[in-house]
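1. Quick one, fold the following:
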Amino acid sequence: MNAVQIRSAEQALSIGTWLIVCGAMLYSVLTVTPLMRAHTPDAWDWTAPILPIVVDAAVVIVVRLDSVLARLGGEGGRWPVVLRWMTGIMTLALNTADSALKKDLVGVAVHSVAPLLLIVTAETGLAYRRAITAAVTGLEERERAERRRREQEGRQRAEEAEQAARQRADEEAQRIREEREFDAKLAREQREHEAALAREQAEREERKEQAERERIAAVERAEREARERDEHEREQRRLARERREREAAQRAEHDRRQAVEKAAREQHEREERAERERAALLAAGPAEKQQEKELALRTVAAAFAAGLPVRQAAELCGWSTGWVTGRYQELRDTTPAQALEGAFR
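-> Take a look at the predicted model:
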């Protein structure tokens, strides 16, 4: 069952309950008013409807507040139960009194239908609302657990992808190194082969003039020195590049550590300020008058973080327990760390 179906069920329950309550009230007023008029002095006949209206008003209060407490998952204690049954019994007694005095059992049975239906509806509606609240709470817990599971799976997939990317980068670097080593080996073999060919060519041309042999030898030495210089320069450039990369990495690591330390200090300072403010709010004692809304919100947040009951929090801020209960529920619905940070920021 989704949230729309739950709201529809609650709406149907509320509409049905109030239809029964309103019908029972109207029936009670029409039934009890003649009885009260018969037992009231003629000069005060106009007060006859007051008693059934007062009793029915108590019924409205009970039904309405029970629905609110059931939706919040709270318990009103012993007195709401006493008031609920007392108003039901009073309504039943007032509606059946006239028939009972006349010893009309059929009238007693007929006039007891509406009060009994009102009593049972009030108890059943309260049970239904508590069951719906428990079901909604369970559904929300399951949804939060599913969201946490999906977030954890997403983080795990991201870590696996990052690890795979690092592995591919390492493999690519290894392949490049192997290719470079292979190219260097091939170049050495090529140079050795060329040198062998040159020696063979020199042996075949021994009979050539000494000047030509010296010229060729000078050219070979120049080429060899040039290659060596090139290799030396490439090696120096490579070493310089690696040194610059290491220095840049060290500077980046140093900057990152400084940023982390700074963030940690700022977080610690914010937590200390929040703790001092919370302690000051709790140490102020019961409020002599109702605090301003912003100060009352901070006081309620401090009491919630300290685990104080709703009544003590209401005494500290000077607001009603119903208002404090609503703020406690809002704080429970959010992440505790975020709620306290938002309250003391």
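
2. alpha carbons only for contacts and neighbour counts from here, please
-> Will do.

3. just checking, what packs against the helix or strand hosting residue 185?
-> Element membership for residue 185, per DSSP states H and E: helix 113-204. When contacts are defined as 3 or more C-alpha pairs under 8 Å, 6 or more residues apart in numbering; DSSP states H and E, helix 113-204 packs onto helix 3-38, helix 50-72, helix 78-101.

4. can you list these in a markdown table and add distance to residue 165?
-> A markdown table is the format used below for these (distance: least, C-alpha to C-alpha, whole Å):
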| stretch | distance to residue 165 |
| --- | --- |
| helix 3-38 | 42 |
| helix 50-72 | 50 |
| helix 78-101 | 65 |
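
5. Which among those is found nearest to residue 310?
-> helix 50-72 (13.4 Å; C-alpha to C-alpha).

6. Any chance you could list what contacts that closest one?
-> 21, 25, 28-29, 32-33, 75-76, 80, 83-84, 87-88, 90-91, 122, 125-126, 129-130, 133 (C-alpha atoms under 8 Å, 6 or more residues apart in numbering).

7. at 7 Å instead, please
-> Outside helix 50-72, the residues within contact range by C-alpha atoms under 7 Å, 6 or more residues apart in numbering are 25, 28-29, 32, 75, 80, 84, 87, 91, 122, 126, 129-130, 133.

8. Second chain to compare with the first, below:
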Amino acid sequence: MDERTLRQVDRTLSAGTWLIVAGAVVFSVLTVTPLVRGVTPAGWEWTAPILPVVVDAAVVIVVRLDAALARVGGRAGGWPVLLRWMTGLMTLGLNTAGSALTGDMVGVAVHAVAPLLLIVSSEASLAYRRALADALTAREAREQAARAAREQAAREREQRERADREALADREERRERERREHEARLAREEREHAAALAREQRETAREQERLRLEHADREREREHRAREQAEQARAQAAREREAEQARERARKEAAARAARDQAARRRAALLTAEPATEKQPEPTARETVAAAYEADLTIRQAAELCGWSVGWVTARYAEHRQQEVRV
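-> Sure thing, here's the model as predicted:
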């Protein structure tokens, strides 16, 4: 349970305790005042509320001081216990006396509820507060121990880091000394290697020049063969295109001749047919009229061949003449 929850529990306990105390005080004043007024001399009845108020004030003081001591974990000895029980018993006696004197046991039980609840809640709240105080103390002790452990760990970590830094400094110094020695050795080796490398480079340069000349010769020969192959490929492609174009022209001419022959046969068939006994379908009739127009037949002859009226054939002849004019 964290500190926030403990504080909330403490506030809830305080609110409940003071609510019970307030209810018990009000109930006690209302119950005890008539009893005290009945045993007070004439003319002094107005002092009747003083006694229950004094007793309840003592209860409030005890509860308040017990709560304050419990929060800090203190104990006041036996006198607060005596005062707490004495005020509680006084409140119980005063609240139940009126009913007890009349022999009303139900009234005694009813009027004993508030005082008994006040006594028990006071003891329980005190125990609760002490338990909460112990819990807070234990929690603070754990937190203090955790802080001490963290501080100890931080000190140990700092010591380890200091030792690591010192060891690192020693290693760096040793590495630096070794590095200088290594650089001096490398410098000697590099000078020796530079002389050998210069000789090798001269020999390599001569060899590379020879290889470059040979490679250039091979490249020129390869480019020459590639140009010859490209020219041969272009010539072959040109021949193939010409052959394909020739075949395409032949196919088109054959198709045109076939179309002309078919159209001629169709016109001849239409023109040599017997006069129609009934109207030809319109597409066939239009073909017949077109063939008659091209053969310079008269409108009446064309009408007899297709079976349509002279007026309709005249309109078709007019369409053919307009097409010739546009062309």
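
9. which one of the helices and strands packed on helix 113-204 of structure 1 lies closest to residue 146 of structure 1?
-> Taking these one by one with C-alpha to C-alpha, helix 3-38 is closest: 16.0 Å.

10. That closest one: average distance to aligned residues in structure 2?
-> By mean C-alpha distance after the TM-score superposition for structure 1, the fitted helix 3-38 of structure 1 averages 0.4 Å away from its aligned residues in structure 2.

11. can you tell me which residues contact residue 20 of structure 1?
-> Counted by C-alpha under 7 Å, 6+ apart, residue 20 of structure 1 has contacts residue 118.

12. and it, what pairs with it in structure 2?
-> With TM-score structural alignment as the criterion, residue 20 of structure 1 lines up with residue 20 in structure 2.

13. Likewise for residue 261 of structure 1?
-> Using TM-score structural alignment, residue 261 of structure 1 pairs with nothing in structure 2.

14. can you tell me the helix or strand for residue 261 of structure 1?
-> helix 210-283.

15. tell me what that helix is packed against?
-> For helix 210-283 of structure 1, the elements it packs on are helix 293-306, judged by 3 or more C-alpha pairs under 7 Å, 6 or more residues apart in numbering; DSSP states H and E.

16. In structure 2, what stretch matches the helix it packs on?
-> Going by TM-score structural alignment, helix 293-306 of structure 1 sits over no part of structure 2.

17. Now do that helix and helix 210-283, the angle between them.
-> Angle of helix 293-306 of structure 1 versus helix 210-283, following axes from the mean of the first three to the mean of the last three C-alpha atoms, to 10 degrees, is 100 degrees.

18. in the helix or strand just after helix 293-306 of structure 1, what's buried?
-> Remark: after helix 293-306 of structure 1, the chain's next helix or strand is helix 310-317, criterion DSSP H and E. Buried residues in helix 310-317 of structure 1, defined by neighbour count with 16 or more other C-alpha atoms under 10 Å: 310, 312, 313, 314, 315, 316, 317.

19. for stretch 74-92 of structure 1, same thing?
-> 80, 84, 85, 86, 87, 88, 91, 92.

20. Give me the mean distance between stretch 138-151 of structure 1 and structure 2.
-> Looks like 0.9 Å for stretch 138-151 of structure 1 (mean C-alpha distance after the TM-score superposition for structure 1).

21. chain center to that stretch, what's the gap?
-> 10 Å (C-alpha atoms, centre = their mean, to the nearest Å).

22. For residue 24 of structure 1, grab the count of nearby residues.
-> For residue 24 of structure 1, the neighbour count with other C-alpha atoms under 10 Å is 21.

23. Could you count how many residues lie near the nearest residue to it once chain neighbours are set aside?
-> Closest residue to residue 24 of structure 1 apart from its sequence neighbours, by C-alpha to C-alpha, 6 or more residues apart in numbering: residue 114 at 5.4 Å. The number of residues packed near residue 114 of structure 1 is 20, by other C-alpha under 10 Å.

24. Okay, residue 114 of structure 1 and residue 341 of structure 1: tell me how far apart.
-> Taking C-alpha to C-alpha, to the nearest Å as the measure, residue 114 of structure 1 falls 53 Å from residue 341 of structure 1.

25. can you check residue 119 of structure 1 too?
-> 47 Å.

26. Compare these two (neighbour count), which wins?
-> Comparing residue 119 of structure 1 with residue 341 by other C-alpha under 10 Å, the one with more neighbours is residue 119, at 21 against 14.

27. What is the aligned counterpart of that one in structure 2?
-> Per TM-score structural alignment, residue 119 of structure 1 is aligned with residue 119.

28. and the gap between that match and residue 125 of structure 2?
-> Distance from residue 119 of structure 2 to residue 125 of structure 2, by C-alpha to C-alpha: 10 Å.

29. can you check residue 200 of structure 2 too?
-> Counting by C-alpha to C-alpha, the gap from residue 200 of structure 2 to residue 125 of structure 2 is 101 Å.

30. Measure how the helix holding residue 261 of structure 1 sits relative to helix 113-204, angle-wise.
-> Using the same axes, to 10 degrees, helix 210-283 of structure 1 lies at 160 degrees relative to helix 113-204.

31. ok, the match of residue 119 of structure 1 touching residue 90?
-> No: contact criterion C-alpha atoms under 7 Å: residue 119 of structure 2 and residue 90 do not qualify, at 10.7 Å.

32. Quick check: chain neighbours aside, which residue is closest to residue 45 of structure 2?
-> residue 37 (5.2 Å).

33. Residue 125 of structure 2: neighbour count?
-> By other C-alpha under 10 Å, neighbour count at residue 125 of structure 2 equals 20.

34. And for residue 112 of structure 1?
-> 19.

35. Please tell me I have it right and it contacts residue 92.
-> Yes: contact criterion C-alpha under 7 Å: residue 112 of structure 1 and residue 92 qualify, at 5.9 Å.

36. one step back: out of the contacts of helix 50-72 of structure 1, which two sit at the greatest distance?
-> 32 and 133 (36.6 Å).
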